[in-house]
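Colleague: sequence and computational prediction follow.
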Amino acid sequence: MKVYEVGGAVRDALLGRPVSDRDWVVVGSTPEQMVAAGYLPVGKDFPVFLHPQTRDEYALARTERKTAPGYHGFVFHTAPEVTLEDDLVRRDLTINAMARGDDGVLIDPHGGQRDLQNRCLRHVSPAFAEDPVRILRLARFAARFADFSVAPETLALMRRMVDAGEVDALVAERVWQELATGLMEARPRRMLEVLRDCGALARLLPEVSRLWGVPQTAVHHPEVDTGEHLLMVLDMAARLQAPLSARYACLSHDLGKGTTPAEEWPRHIAHEARSEDLARQLSARLKVPSEAAELAMVVAREHGNIHRSSSLDAAALLRLLERCDAFRRPDRFAEALIACEADARGRLGFEDTAYPQRPRLAAALAAAQSVATAPIAADAQARGLRGPAIAGAIHQARIRAIAALNTN
């Protein structure tokens, strides 16, 4: 039995990046021998085991054969005679198809180290085309390694896969998993650029794909193109270290602009309502977690009002807070403000511009939250008021608290 470290750990070590997870391939062993040695079996589709001490994953060397469309249609084969080279050739990218043995010698049959040096994402073999998930994986690797380009032959292969309908077989949960990972990388725009270049964006996220070629008013958007604006917003969200829910809200905040009739360009009147509806549909189709889906709809509907909030009086600010459900969901409201700041600063020439709306609305919410509602309710009840009248008294007290911010 021989053990080799493989995949991302080898790649990241060569790049000088921190190594968090380590994966291992075992050659010349059987499941029974692994269990006898104390390893815990965890694999569903093929034999994977957890090391009894480190809990690292150890997989038996395997080959695979495609038997049906999509990414579920594979038969895996493991046996003691399967070699390390047999295992590495089935991997997606050359930079992920390297290994190290106990002696520390790099095993690199497909030129992964060369592609690291040349900053290139290249498929290992024609077998790449058998698994459409690899298109998504490559796109998110492009978001992680933003200075890497996609090899021309790999991009051509991805386009053929899209044309053949392979990505249409992807299930929603897997698309969301890869999309969410890519959104959290350092340059999320690169993921969308790669998906668009190979044609997969139009198949997987047609609402997003429609934004390219749609102009906006140059006064507010010097970058003009709505798709380019989206890319800038996503990178700004990463710069602001926004959480996943806020980054997804950035992705879907302007979807309505893709449905504006061409004769109404470059203005996009009432696009917020259309964006909210499209964000709802997108989230349902991708089975996006509720916290991200709900935030996306709030931001789609209210981002214009949040941008204009500096001109709102105390009463209008309170109505905005209430529409955003900020009193019950203050953490979500804080994420909405991050997404709106990314939207405002994700414009050509505005990248380093302050966004005072965010601290102002946070302060307005804090002021309204500081109002002690119990004494107000008790006083109203003592004066014979009931129900809506009590709520109205609390509402007026919150307006006065917000107004006081501008007089102190």
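Modeller: Great, that's in hand. Keep in mind that what you see is a predicted model, and the values were worked out from it rather than measured.
Colleague: use CA for all of it now, contacts and neighbours both
Modeller: Will do.
Colleague: how about residue 256: what's its closest non-neighbour residue?
Modeller: Excluding the flanking residues, the one nearest residue 256 by C-alpha to C-alpha, 6 or more residues apart in numbering is residue 275, at 3.9 Å.
Colleague: spit out the contact partners of the one you found.
Modeller: Counting by C-alpha atoms under 8 Å, 6 or more residues apart in numbering, residue 275 makes contact with 252, 253, 254, 255, 256, 257, 297, 300, 301.
Colleague: and what of residue 300?
Modeller: Residue 300 neighbours (C-alpha under 8 Å, 6+ apart): 249, 252, 253, 254, 272, 273, 275, 276, 279.
Colleague: next step: those residues restricted to helices.
Modeller: Taking DSSP state H, the ones among the contacts of residue 300 that sit in helices are 249, 252, 272, 273, 275, 276, 279.
Colleague: may I ask which two of these are separated the most?
Modeller: Farthest-apart pair in the ones in helices among the contacts of residue 300 is 249 and 273; separation 14.3 Å (C-alpha to C-alpha).
Colleague: quick one, which of the two is more surrounded?
Modeller: The neighbour comparison of residue 249 against residue 273 (other C-alpha atoms under 10 Å) goes to residue 249, with 28 against 17.
Colleague: try this one side by side with the last:
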Amino acid sequence: MQIYKVGGAVRDRLLGIPVTDIDRVVVGATAEEMLALGYRPVGSDFPVFLDPKTGDEYALARTERKSGRGYGGFVFHASPEVTLEEDLIRRDLTINAMAEDDQLNLTDPYHGQRDLEARVLRHVSPAFAEDPLRVLRVARFAARYAGLDFKVAPETMELMRQLSDSGELEALTAERSWKEISRALMEDQPQVFIEVLRECGALKVLLPEVDALFGVPQPEAHHPEIDTGVHTLSVLEQAALHKQPLTVRWACLLHDLGKGLTPEKDWPRHIAHEHTGLKLIKAVNERFKAPKDCQELALLVGQYHTHGHRALELKASTLLDLLQSFDVYRRPQRFEEFVVACEMDARGRKGLEQRSYPQADYLRGAANAARGVAVQPLLEKGFKGPELGEAIKRERLKVLKAYKDAAS
């Protein structure tokens, strides 16, 4: 029995960056031997075991054979006869197909170290094309290591194009797709994920609503970059630079989908795109079964982001309606995420990345003013039921008018 660290742990150590996850493969052992040593089995697809003391995962070396469509369409075979090289060849990229023992002796049959040094993301074998999920994984790695100047190898990009054209991407489950998309959006340069998907043709399959934004012009006075797709990538880039959470990044990606529906005769204006885009945002949310908080914020940002930009001009009554829509009294964090998403949208424009955004503090101040209305005095005056609700609304409107007057 021989145990090796494999994959990301080896890759990141060689790159000199922190190792977060450690995968281990066991060569020359049977499941019965692992059980006899006290390891606990987990997973139904292939033999993985947990160390009884540390809880670390150990997978038996295995081979795989394509048996159907999609990510799950594989048959795995694990036995003591499977070699380390046979286990490594089934992996996606050469930089993920290296192993090392406890003495840091490197096993690198597919030249992963060479590709690390050349900053290349290259597939290990033609079997790469058997798993459609690898298109998303490679795009995610491109986003992760963009700051180190990694690029996708041309021959790997060609395989990704073939996969995108094959219909295999449509066999991916919502859960697996969302796992890759959400992880990619949280990388340092998530816009690269979208760029790579677009380059290989996967974006028009997975996110046609986003793909449709490229080539759609916007008024140059507000959008020096002009192209709506380019703007969307810039907004996403700003969200990453400002360390925003997944909810905000997802909303940033989807906020302008309505512009893809504008008839060409109306370009570069996009009247009511906030409302026309809602059905598209809802469709994308449902396609990937995005978490509820991501879904809600994406819809709210899509509908109200232009309100955010015009916050200083809004009437007190419109401002109150906006705050009510976000339920700022019970969901203050959601409104804060809306505010920062609007700021990312304002900064995601060519040459305007450092612009000030006074609307943010103005909106925060308005929310605090509305929250400051005390309910108890109204109860003491005898208001209750629907009348109490109307009385609270009148008081909030009053304080918002005062707030607006003081700010102007």
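Modeller: Received the coordinates, thanks. Because the structure is a prediction, the values reported are computed rather than measured.
Colleague: looking at the contacts of residue 275 of structure 1, which is nearest residue 349 of structure 1?
Modeller: When the contacts of residue 275 of structure 1 are compared for distance to residue 349 of structure 1 (C-alpha to C-alpha), residue 254 wins out at 19.5 Å.
Colleague: mean deviation of stretch 233-241 of structure 2 from structure 1?
Modeller: Compared with structure 1 after the fit, stretch 233-241 of structure 2 shows a mean deviation of 0.6 Å (mean C-alpha distance after the TM-score superposition for structure 1).
Colleague: in structure 1, point out the residues matching that stretch.
Modeller: Mapping stretch 233-241 of structure 2 onto structure 1 (TM-score structural alignment) gives residues 231-239.
Colleague: what about the helices in the stretch 301-408 of structure 1?
Modeller: 314-323, 330-345, 357-369, 373-382, 388-405 (DSSP state H, counting those that start in this stretch).
Colleague: out of those helices, nearest to residue 49 of structure 1?
Modeller: helix 330-345 (38.9 Å).
Colleague: now the closest one: which residue numbers in structure 2?
Modeller: Alignment of helix 330-345 of structure 1 against structure 2: residues 332-347, by TM-score structural alignment.
Colleague: now what about the matching stretch, what contacts it?
Modeller: So stretch 332-347 of structure 2 is contacted by 235-236, 238-239, 247-249, 251-252, 297, 300-301, 305, 308-309, 323, 326, 328, 352-355, 357, 360, 363-364 (C-alpha under 8 Å, 6+ apart).
Colleague: now do the SS call for the counterpart of residue 188 of structure 2 in structure 1.
Modeller: Superposed on structure 1 with TM-score structural alignment, residue 188 of structure 2 falls opposite residue 186. Secondary structure, DSSP: H, G, I helix; E, B strand; the rest coil: residue 186 of structure 1 is coil.
Colleague: now for residue 186 of structure 1, how many residues are close by?
Modeller: 20.
Colleague: how close does it sit to residue 156 of structure 1?
Modeller: 26 Å (C-alpha to C-alpha, to the nearest Å).
Colleague: same check on residue 95 of structure 1?
Modeller: Computed as C-alpha to C-alpha, the residue 95 of structure 1 to residue 156 of structure 1 distance reads 19 Å.
Colleague: so those two - more neighbours on which side?
Modeller: A count of neighbours by other C-alpha under 10 Å puts residue 95 above the other of residue 95 of structure 1 and residue 156, at 28 against 13.
Colleague: can you pull the contacts of that one?
Modeller: With C-alpha under 8 Å, 6+ apart, residue 95 of structure 1 has these contacts: 7, 11, 111, 112, 113, 115, 116, 121, 122.
Colleague: quick check: the first one touching residue 99?
Modeller: Put plainly, it is residue 7 of structure 1. Yes - with contact defined as C-alpha atoms under 8 Å, residue 7 of structure 1 reaches residue 99; the gap is 6.7 Å.
Colleague: among those two, which residue is more densely surrounded?
Modeller: A count of neighbours by other C-alpha under 10 Å puts residue 99 above the other of residue 7 of structure 1 and residue 99, at 26 against 23.
Colleague: for the nearest residue to residue 349 of structure 1 once chain neighbours are set aside, which three-state class applies?
Modeller: Counting by C-alpha to C-alpha, 6+ apart, residue 222 is the residue found nearest to residue 349 of structure 1 once chain neighbours are left out, at 7.6 Å. Look at residue 222 of structure 1: counting by three-state DSSP, its state is coil.
Colleague: would you mind finding the match for residue 222 of structure 1 in structure 2?
Modeller: Aligned partner of residue 222 of structure 1 by TM-score structural alignment: residue 224.
Colleague: do the same with residue 318 of structure 1
Modeller: Residue 318 of structure 1 maps onto residue 320 in structure 2, by TM-score structural alignment.
Colleague: the aligned partner of residue 254 of structure 2 in structure 1 - nearest residue in space that isn't next to it in sequence?
Modeller: Under the alignment by TM-score structural alignment, residue 254 of structure 2 pairs with residue 252 in structure 1. Among residues not flanking residue 252 of structure 1 along the chain, residue 279 sits closest, at 5.7 Å (C-alpha to C-alpha, 6+ apart).
Colleague: with residue 158 of structure 2 instead?
Modeller: residue 200 (7.4 Å).
Colleague: okay, now that neighbour: neighbour count?
Modeller: Applying other C-alpha under 10 Å, we find 21 residues neighbouring residue 200 of structure 2.
Colleague: also residue 103 of structure 1?
Modeller: The number of residues near residue 103 of structure 1, taken as other C-alpha under 10 Å, comes to 7.
Colleague: ok, it to residue 5 of structure 1 distance?
Modeller: 11 Å.
Colleague: now render the contacts of residue 95 of structure 1 as TSV, adding distance to residue 67 of structure 1.
Modeller: Listed next are the contacts of residue 95 of structure 1 as TSV, based on distance: C-alpha to C-alpha, whole Å:
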residue	distance to residue 67 of structure 1
7	25
11	30
111	29
112	28
113	32
115	31
116	32
121	27
122	24
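Colleague: got these as TSV, with secondary structure columns?
Modeller: Formatted as TSV, these follow (three-state DSSP):
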residue	secondary structure
7	coil
11	helix
111	coil
112	helix
113	helix
115	helix
116	helix
121	strand
122	coil
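Colleague: quick check, nearest of the residues you listed to residue 215 of structure 1?
Modeller: Nearest to residue 215 of structure 1 among the contacts of residue 95 of structure 1, with distances taken as C-alpha to C-alpha, is residue 121, at 32.0 Å.
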